[in-house]
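Asks: sequence-free structure coming up:
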């Protein structure tokens, strides 16, 4: 079936109940008790419905919590009840939810919710507090019918209110009992495999129409799609006029979104010259996590030829911005996203996203520079305005981006404090020039307190640490958020008025802006960086070098977390 309406469960499907673990750890000594409590809450909600009795889900939750306390000899105080109720009303969204909902909405599905929770009285709903309210046409509560899911009347009532047939609807839930009830009412059922949930393989039981690992996977299964195909118009592509055929090139294309086997080798038309753009004969390119996400279909945009950066030789340049045969680097400008990228013998990119990089360095070393060093340099010397003698903290310093930032900062005369989650990597960071290395944790500001003033922080861990980064800065200091090694979960309840110290600065940088007005790639001294590498002033040796025929192995190493630095592919 192809649904028109997706009806989402809220608790655990969209909102993460593990956010309640600290409250349950305080009550029972173990945060894992939240699942015991939630399971009992669902059980007794069904019991009340079967017994023609009703009380709202929040009140029932408090009663179940008291019951568990009595069973296990734990006194439940009014403060405990308030903490759990407040936590239940302010749970954050799972990391995949906002992206998945946006993609489903963009595909044309109507999105609504059906929750066991009662409606909010005059204030924001839990979905609105989690930043998800904009995605939904309606938020239905079982409180209207005074029965709990999976009573079939609830699902039919939602379809009726929306003016559609039950067969036009699909229930999206992390609980098999919810999909069973919806399917018994004529809905389709999509089971989202949140932790602790799985299909019920019972004979005669409706099985989910779709089983998905998360909402992004659900998008792919409901709306099978592949990357955007960007092909040159064939000129005289006919057997009768072979001299007029468009020249072809070898390329690695994403045949479909998925695993390593999605990357295949084929011949496609070579990009043709175009005014304001540069055709580059690709000699090497870096391997980036963005390309892994594009291959999986987890990126908002993906061209069939991936690759967001390259180095090579100018093959054609109708506008004259670069001479033919010049060595250049190219970065972003839609590469691998909206236009074919660098996983090919040739690519074409806007001139604003190309920079000269004349050097006698081998292509393997030049290929390690563009994205990593352009981004690190911009963060350090444009966003943070780093100068010699300043003290800089680099969080997430063992990533290829982090290592490049350490090298550039040390070369500029800054004193670098670097962090890593792994103490085994300390020696490597010290060899790069870090004056001090610390274990990465959210209390780093406390551990650095009382020492030297911190002038700047380059935070590559992300939203989970940026507030701690702001806490460690001196007055006038700056933090730059430029990576998300710690995940994409949003910063909860961030109020600058209450949370930021006066006189500190927060900025953000994403390399996708290169080539846009105000961010020309020519602003980055890639030529000078290459000279420093060639003269031995800066070390930029790639951690692994692969041939063009080894792209699947390169992606495997990246996915396994075995890169150990910047990996590159060289085209002979």
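Replies: Yes, it's here. Not measured: the values here are computed from a predicted model.
Asks: rest of the way, CA atoms for contacts and neighbours
Replies: Noted.
Asks: Give me the three-state assignment for residue 452.
Replies: Under DSSP: H, G, I helix; E, B strand; the rest coil, residue 452 falls in the coil class.
Asks: ok, it - contacts?
Replies: Residue 452 makes contact with residue 391, according to C-alpha atoms under 8 Å, 6 or more residues apart in numbering.
Asks: where's it relative to residue 434, distance?
Replies: Here the distance between residue 452 and residue 434 works out to 15 Å (C-alpha to C-alpha, to the nearest Å).
Asks: And residue 128, by the same measure?
Replies: As judged by C-alpha to C-alpha, residue 128 and residue 434 stand 44 Å apart.
Asks: Over to residue 294?
Replies: To residue 434, residue 294 is 33 Å away according to C-alpha to C-alpha.
Asks: can you pull out the strands in the stretch 401-550 of the chain?
Replies: Counting by DSSP state E, counting those that start in this stretch, the stretch 401-550 of the chain forms strands over residues 415-420, 436-439, 454-459, 473-481, 505-508, 544-547, given from the N-terminal end onward.
Asks: Which other helices and strands does the first one contact?
Replies: Counting contacts by 3 or more C-alpha pairs under 8 Å, 6 or more residues apart in numbering; DSSP states H and E, strand 415-420 is packed against strand 391-395, helix 400-411, strand 436-439.
Asks: so which of those gets nearest residue 83?
Replies: For the helices and strands packed on strand 415-420, distance to residue 83 was read as C-alpha to C-alpha. The smallest value, 31.6 Å, belongs to strand 436-439.
Asks: same for that closest one, what does it pack against?
Replies: strand 415-420, helix 426-431.
Asks: about what we covered before: I'd like the strands of the stretch 401-550 of the chain written out as CSV, with mean neighbour count and distance to residue 114 added.
Replies: CSV is the format used below for those (neighbours: other C-alpha atoms under 10 Å; distance: least, C-alpha to C-alpha, whole Å):
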stretch, mean neighbour count, distance to residue 114
strand 415-420, 25, 43
strand 436-439, 18, 43
strand 454-459, 28, 39
strand 473-481, 21, 37
strand 505-508, 16, 37
strand 544-547, 18, 50
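Asks: looking at the ones you listed, which is closest to residue 398?
Replies: Among the strands of the stretch 401-550 of the chain, strand 415-420 comes nearest to residue 398, with 6.2 Å by C-alpha to C-alpha.
Asks: Just want the angle from that closest one to strand 454-459.
Replies: Interaxial angle of strand 415-420 relative to strand 454-459 (axes from the mean of the first three to the mean of the last three C-alpha atoms, to 10 degrees): 30 degrees.
Asks: What is the distance between strand 415-420 and the centre of its chain?
Replies: Averaging C-alpha coordinates over strand 415-420 and over its chain gives two centres that are 25 Å apart (C-alpha atoms, centre = their mean, to the nearest Å).
Asks: next up, a second structure to put side by side with the first:
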């Protein structure tokens, strides 16, 4: 019988800084209490949230900290019995990687409420790309936009992982999908996942969108941030809805916000910021099943190992990815 290990490797951030500020260290494996789950991490996705933390832009983070707002793996221990040992699970959000250590490690200990079970034969790298990406895309469509079959949607920031996941879900719903990229070389990747109209984002695309959709899209997902939000609002029809979900630009506030002057007449502005509870287990399982059957795909751009965490973060910051970056442990 093999004895359980007592230590693990983890990527630790002592203070904000460049990618080189992330250091691999050997730490004790956490001991879970009732209400917690110890997970043997097999893979985790990289997210803009973690980039914000590393750059010192996030609030409420204490250091040193193991980053990572998501992870996938197997249950190693669950004192309360909510999950069986060996169960495949995803963990995400709930201050993971902010006020307690997150997924950038071989093990992570998280509250039960942040854990979602699943069963899949997909490889761990593919699975690692899904949780936060799917939760954000699904929540934006359902909570933020209340999107309906047959509607049109503009995705601003289309080659981000969330943008691509949203396009895939919207296509499954029979929506007409318009999606943006600043890089013409990335247009083919959007067409490949079912985007109907790929728009080269010059910063001002509202006129083009309104011409393509006879007056504006029904729904719009803003993933770039406040620099493009006014133009996204102008691209939306009367009584259409814009959901502010992302801030790829690292800009998320509007100075001197005056709603009557800022919002076009009759256009509604919503926002979405979700948690694990916004991704039902059956939705996660259904999506993984469609991927396994070949009827959907995961926009996975590149896979790194934990030893390559500095390189992975530098790549994340470079904005070269078309889809999700994943690290396996």
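Replies: Arrived safely. Just so it is clear, the structure is predicted and the values come from calculations on it, not from any experiment.
Asks: Can you pull the TM-score for these?
Replies: Remark: TM-score between the superposed chains equals 0.90 [TM-score structural alignment, normalised by the length of the second structure]; 321 aligned residues with a C-alpha RMSD of 2.1 Å.
Asks: related to what we said a few turns ago, Serialize the strands of the stretch 401-550 of the first structure to CSV and add fields for distance to residue 560 of the first structure.
Replies: Listed next are the strands of the stretch 401-550 of the first structure as CSV, based on distance: least, C-alpha to C-alpha, whole Å:
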stretch, distance to residue 560 of the first structure
strand 415-420, 18
strand 436-439, 22
strand 454-459, 23
strand 473-481, 25
strand 505-508, 28
strand 544-547, 14
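Asks: Out of the ones you listed, which is closest to residue 25 of the first structure?
Replies: Minimum separation from residue 25 of the first structure across the strands of the stretch 401-550 of the first structure (C-alpha to C-alpha) falls at strand 436-439, 25.2 Å.
Asks: counterpart of residue 550 of the first structure in the second structure?
Replies: Residue 550 of the first structure maps onto residue 308 in the second structure, with residues paired by TM-score structural alignment.
Asks: what about that match, distance to residue 29 of the second structure?
Replies: When C-alpha to C-alpha is the yardstick, residue 308 of the second structure and residue 29 of the second structure sit 21 Å from each other.
Asks: ok, now residue 6 of the second structure?
Replies: Using C-alpha to C-alpha, one gets 6 Å for the distance from residue 6 of the second structure to residue 29 of the second structure.
Asks: which of those two has more neighbours?
Replies: When residue 6 of the second structure and residue 29 are compared for neighbours, residue 29 comes out ahead with 20 against 10, by other C-alpha atoms under 10 Å.
Asks: Now do the same contact list for the more buried one.
Replies: For residue 29 of the second structure, the contacting residues are 5-8, 107-108, by C-alpha under 8 Å, 6+ apart.
Asks: Now go through those residues and say which are in strands.
Replies: Residues of the contacts of residue 29 of the second structure located in strands (DSSP state E): 7-8, 107-108.
Asks: Select only the buried ones of these in PyMOL?
Replies: Here the buried members of these are turned into a PyMOL selection, burial being counted by 16 or more other C-alpha atoms under 10 Å:
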select buried, resi 8+107+108
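Asks: Could you dump the ones in strands among the contacts of residue 29 of the second structure into JSON lines with distance to residue 41 of the second structure added?
Replies: Supplementary listing: these in JSON lines, determined by distance: C-alpha to C-alpha, whole Å:
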{"residue": "7", "distance to residue 41 of the second structure": "13"}
{"residue": "8", "distance to residue 41 of the second structure": "10"}
{"residue": "107", "distance to residue 41 of the second structure": "5"}
{"residue": "108", "distance to residue 41 of the second structure": "7"}
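Asks: out of the ones in strands among the contacts of residue 29 of the second structure, who's nearest residue 43 of the second structure?
Replies: Of all those, residue 107 has the smallest distance to residue 43 of the second structure: 10.4 Å, by C-alpha to C-alpha.
Asks: Which helix or which strand is home to the closest residue to that closest one other than its chain neighbours?
Replies: Leaving out its chain neighbours, the residue that sits closest to residue 107 of the second structure by C-alpha to C-alpha, 6 or more residues apart in numbering is residue 40, at 4.6 Å. When secondary structure is defined using DSSP states H and E, the element that contains residue 40 of the second structure is strand 36-45.
Asks: Could you tell me the angle between that strand and helix 161-172?
Replies: What separates the directions of strand 36-45 of the second structure and helix 161-172 is an angle of 90 degrees, with the same axes, to 10 degrees.
Asks: average offset between strand 36-45 of the second structure and the first structure?
Replies: In this overlay with the first structure, the average offset of strand 36-45 of the second structure from its partner residues is 0.7 Å by mean C-alpha distance after the TM-score superposition for the first structure.
Asks: what range in the first structure matches that strand?
Replies: Equivalent residues of strand 36-45 of the second structure are located at 277-286 in the first structure, counting by TM-score structural alignment.
Asks: Give me the contacts around the matching stretch.
Replies: 271-273, 307, 309-319, 342-351, 354, 363-364, 366-368, 371, 566-572.
Asks: Of those, which belong to helices?
Replies: Among the contacts of stretch 277-286 of the first structure, the residues falling in helices (DSSP state H) are 363-364, 366, 371.
Asks: Pull the contacting residues for the residue positioned nearest the centre of the second structure.
Replies: Centroid check for the second structure by C-alpha atoms, centre = their mean gives residue 133 as the closest residue, at 3.2 Å. Residues counted as contacts of residue 133 of the second structure (C-alpha under 8 Å, 6+ apart) are 161-162, 165.
Asks: Take the residues you listed and map them onto the first structure. Which survive?
Replies: Retained in the first structure (both residues aligned by TM-score structural alignment, their matches' C-alpha atoms under 8 Å) from the contacts of residue 133 of the second structure: 161-162, 165.
Asks: looking at it, residue 228 of the second structure is touching residue 203, isn't it?
Replies: Yes - shown here, residue 228 of the second structure and residue 203 form a contact pair, counting by C-alpha atoms under 8 Å, at 6.3 Å.
Asks: Going by how many neighbours each has, rank those two and give me the top one.
Replies: residue 228 (20 against 13).
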